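**Q** kindly generate the corresponding structure for this input.
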Amino acid sequence: MIYTQSISGTTYTFDGLVELMAKATPRRSGDELAGCAAESDAERAAAAWQLADLPLTTFLEEQVVPYETDEVTRLIIDTHDRVAFQSIAHLTVGGLRDWFLETAVRDDGAARIAAVAAGLTPEMVAAVSKIMRNQDLILVASAATVTAAFRTTVGLPGRISTRLQPNHPTDDPRGIAAATLDGLLMGCGDAVIGINPATDSPHATSELLYLLDDIRQRFQIPTQSCVLSHVTTTVDLIEKGVPVDLVFQSIAGTEGANRSFGVDIAMLREANEAGHSLHRGTVGDNVMYLETGQGSALSANAHLGTGGKPVDQQTLETRAYAVARDLEPLLINTVVGFIGPEYLYDGKQIIRAGLEDHFCGKILGLPMGVDVCYTNHAEADQDDMDTLLTLLGVAGAAFVIAVPGADDVMLGYQSLSFHDALYVRQALGLRPAPEFEAWLAGLGMADTDGRILPVDVLDSPLRALSAAR
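**A** Below is the predicted model of the structure:
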């Protein structure tokens, strides 16, 4: 279908939904690299105007990636809940934005948003995010509540959890243990203690899993561990009796991009079943940990949609959340600035993408977190990360990732530090997961409000924990 929109005497033409969505997207370097970005602010405004008037039913009739050739599209269409969609089926994209903003300020806003989640396709949610200001994304996301649980509960209102990421360039157990203790002493690790291994060796992965499980059991820490090896490696280790809590995998928004990761939907479902078979959770049974990132499909050259046109990276990112929603994960986060400035050029683009990803994932019913990060060759710095972290805290992000000193010495990128997690909790009055908070309080590390206490008032149980270092 051809879409047209006139602004100030100039008529802009958009050849199909793929092009309209791409041209309406706020500026970012990845779309410019793919050749699908608007050529001017006027063209972008025209596309956004036209997109706002588009009926939501259009997204059920016109696909951005063909149904016949892409299993992610088939998943989206075949699992769409027409009953949940019925209450908003009459709306346009602009009307959906207004509905979200009106609903967000109601006392029952969270329940109303949750009730329509299964009736929203990723493309609908991506479209409405494109015409929302940052404050809109924050307000609506803050009104939604999505929880998941294993040994801790993530996503509860008034709380923000952290992934403690003790990566080491050689997987040295001593270095990993030291970083883990450092994070625990600052109240981090309630979402997961998760290691990116230096290799995908089954033996190395197994050794790290045993290390984390020993630490967890020795100090009776209510959390979960994960070594972020390929899903096939983890499933093989499950079959060998290795203590696996969460099953990890990177995912994307097209069949081709997932194939580049060495996975498909059937494989992911089997991995989910393998994780469930262990019954290691105590307060819940969500066992998957998933990561995404804008630009992953483009970097895999798997970003082309209907008519062979490039699909914008934010729409493809949101389609990955359909795969995640099917797996009911404990954790999912966008690694928002990790791929580099070719996809998100500077701090402004990273901040916008982080808010978009969080909003879209949460509205689709996911316990959405964000790795607030950037690479050293991007036009960004820690001040930009402070800004994004603060905005995500206001928006109700389920969790963020923290590494020693905000500098990941293995992956070579900048993220958040353990101190940053302390900052956002203190500044915004946020608390850790309740099970982890009780553990901190039991050690004398936290007060009744979940705040980490100064070193000079910590009691003897903490000294014993520190002495184990």
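**Q** when you work out contacts or count neighbours from here on, use the C-alpha atoms and nothing else.
**A** Will do.
**Q** which helix or strand contains the spatially most central residue of the chain?
**A** What sits nearest the mean C-alpha location of the chain, by Cα atoms, centre = their mean, is residue 333, with 2.2 Å. For residue 333, the element it lies in under DSSP states H and E is strand 331-335.
**Q** got the contact list for that strand?
**A** 148, 191, 288-294, 324, 354, 357-358, 366-373 (Cα atoms under 8 Å, 6 or more residues apart in numbering).
**Q** the residue nearest to the centre of the chain and residue 442, how far apart?
**A** Separation of residue 333 from residue 442 (Cα to Cα, to the nearest Å): 30 Å.
**Q** ok so, going back, which ChimeraX command selects the buried ones in the contacts of strand 331-335?
**A** Filtering the contacts of strand 331-335 down to the buried ones (16 or more other Cα atoms under 10 Å) takes a single ChimeraX command:
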select :148,191,288,289,290,291,292,293,294,324,354,357,358,366,367,368,369,370,371,372,373
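**Q** residues in contact with residue 45?
**A** Counting by Cα under 8 Å, 6+ apart, the residues that residue 45 touches are residue 24.
**Q** my bad, should have said residue 413
**A** By Cα under 8 Å, 6+ apart, residue 413 lies in contact with 338, 373-376, 407.
**Q** swap in residue 396?
**A** Counting by Cα under 8 Å, 6+ apart, residue 396 makes contact with 141-142, 155, 157-160.
**Q** could you pull out the strands in the protein for me?
**A** Ranges of strands within the chain are 2-7, 10-15, 148-149, 153-154, 161-164, 192-195, 225-227, 247-250, 288-292, 331-335, 368-371, 399-402, 407-408, 413-414, based on DSSP state E.
**Q** here's the other one to compare against:
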Amino acid sequence: MNYSATVQGKSYQFRNLRTLMAKASPRRSADELAGLGAETEVERALAQRLLADVSLRQFIEEPLIAPEQDEVSRLILERHDAAAFAPVAALTVGEFRDWLLAGKGDLAALAPGLMPEMVAAVSKIMRNQDLIAVARRCRVVTRFRNTLGLPGRLSTRLQPNHPTDDPRGIAASILDGLLYGSGDAVIGINPATDNLQNVHTLLNLLDDIISRYEIPTQSCVLAHVTTSIELMRRGAPVDLVFQSIAGTEAANRSFGIDLSLLREAKAMAEALGRGSIGNQLMYFETGQGSALSANAHHDIDAQTCEARAYAVAREFSPLLVNTVVGFIGPEYLYDGKQIIRAGLEDHFCGKLLGLPMGCDICYTNHAEADQNDMDTLLTLLGVAGCNYIMGIPGADDIMLAYQSTSFHDALYLREVLGLRPAPEFEAWLQAIGIFDQSNRLGDGRQETRLLSDFGGLSELTV
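**A** Have a look, this model is predicted:
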């Protein structure tokens, strides 16, 4: 189908739905780098107006990538639930926006009926406040050793990365995070070296700390899924299986994965039975621009590719999903404004599709952004009901060399918005004396004992 209009005597042609979607996207450097973005704000506004008149059914009839060519497209179409889609099936993109903002319907029941492209499309014609207001109504609760995503809760991933994977340095960062109430989403390490022995050592360290202090949380070493599979075969204590994912088959292939490999890993981890109150154990990370980086975007804009990645995540009922929103760099999200917008889009799209979305609120040092921009996005996502954020010592990841959010940032957000940790983790923090009964930091008496215990790191199984 051809989409066209004339404004002040000038004709604008959008040759297909894929082109219309790209031109309708809010400005970002990834789309400009790919030659897909609108050339003027007039063209962008016109594309958004035309997109608002597109029927939601059109996304079923006009797949952005032919399913014969792409297993993600096949997954999207095969999993589309017509009965769940029925309440909005007759709507256009613009009417769907109005329907969402009117607070109609059960969004959890609607999620299986929504295709990622539909959700991406409606996000393109929404203001930031629209994205926040709708996402806030989407609650996605998951469980492994604690309960994540409940109303009034904000969890954190304690991220104790180290440039040489030194177990003592990692353990020191874990202690730092625990003493600030961080780590209920996961204690998750990005390994500097993804080899079997190194990752096994880190898994043993995390397992020992969690079991020794009876911490109601889960661990993850963010190694490639094939590393996790081999370590599970060897009996390593794997809680969560991690993998970066993307929105096209070709982009996932560049990560060395496909859907069948993810299914194999999930089945193996489930068989371990390490969860105490649930068995949702997949952890996925995404980020706008990954498909473009792999030259695997099929001329689809970065934000729509990102939404398609959520179809992959949704297939595996994950415990955690997060968009590492500013990590790739200014080539894809140029400045603070673009990062803030992308973070709100990603959270909205993921939540509307039924995912337990978190966000790594971050930027690289060569982006036109600073920590004030991250404070803004942090606060907006807190209002929007984000499931979890990152907790990094000083907000500065010394291994990955980027800027994110700190343990203190989580305390700020919980304080100003009246949010609390996951209930099981909250009870542990209070019982051990890190938090008092008002969820404020305790008097420090427990800190001395924990420091003494952690001082004996040579006894840990490393």
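**Q** TM value for the aligned chains?
**A** The TM-score (TM-score structural alignment, normalised by the length of structure 2) is 0.97; 454 aligned residues with a Cα RMSD of 1.0 Å.
**Q** just to revisit the earlier point, the strand holding residue 333 of structure 1 vs structure 2, average distance?
**A** Here the mean offset of strand 331-335 of structure 1 against structure 2 after fitting is 0.4 Å, by mean Cα distance after the TM-score superposition for structure 1.
**Q** map residue 300 of structure 2 onto structure 1.
**A** In structure 1, the residue matched to residue 300 of structure 2 (TM-score structural alignment) is residue 311.
**Q** got a winner among the contacts of residue 413 of structure 1 for most neighbours?
**A** Highest neighbour count within those, by other Cα atoms under 10 Å: residue 373, with 32 neighbours.
**Q** my guess is that residue meets residue 412, correct?
**A** No - in terms of Cα atoms under 8 Å, residue 373 of structure 1 does not count as a neighbour of residue 412; the distance is 10.9 Å.
**Q** contact partners for residue 140 of structure 1?
**A** Residue 140 of structure 1 makes contact with 100-101, 104, 359, 395 under the criterion Cα under 8 Å, 6+ apart.
**Q** which of those fall within helices?
**A** Mapping the contacts of residue 140 of structure 1 onto helices (DSSP state H) picks out 100-101, 104, 359, 395.
**Q** if we can go back for a sec, distance of the residue nearest to the centre of structure 1 from residue 147 of structure 1?
**A** Counting by Cα to Cα, the gap from residue 333 of structure 1 to residue 147 of structure 1 is 14 Å.
**Q** next one: residue 112 of structure 1
**A** The gap separating residue 112 of structure 1 from residue 147 of structure 1 is 16 Å, by Cα to Cα.
**Q** same thing with residue 3 of structure 1?
**A** Going from residue 3 of structure 1 to residue 147 of structure 1 by Cα to Cα gives 39 Å.
**Q** out of the strands of structure 1, which is closest to residue 383 of structure 1?
**A** strand 413-414 (11.8 Å; Cα to Cα).
**Q** what range in structure 2 matches the closest one?
**A** Aligned by TM-score structural alignment, strand 413-414 of structure 1 corresponds to residues 402-403 of structure 2.
**Q** with stretch 15-23 of structure 1 instead?
**A** Under TM-score structural alignment, stretch 15-23 of structure 1 corresponds to residues 15-23 of structure 2.
**Q** ok, now stretch 275-287 of structure 1?
**A** The aligned range for stretch 275-287 of structure 1 is 269-281, by TM-score structural alignment.
**Q** now the end-to-end length of the matching stretch.
**A** End to end - Cα to Cα - stretch 269-281 of structure 2 spans 7 Å.
**Q** could you measure from residue 14 of structure 1 over to residue 62 of structure 1?
**A** Separation of residue 14 of structure 1 from residue 62 of structure 1 (Cα to Cα): 14 Å.
**Q** got a list of what the residue lying closest to residue 232 of structure 1 once chain neighbours are set aside touches?
**A** Closest residue to residue 232 of structure 1 apart from its sequence neighbours, by Cα to Cα, 6 or more residues apart in numbering: residue 271 at 7.9 Å. By Cα under 8 Å, 6+ apart, residue 271 of structure 1 lies in contact with 231-232, 235, 247.
**Q** then residue 357 of structure 2?
**A** Each residue near residue 357 of structure 2 by Cα under 8 Å, 6+ apart is listed here: 320-323, 347, 350-351, 386-388.
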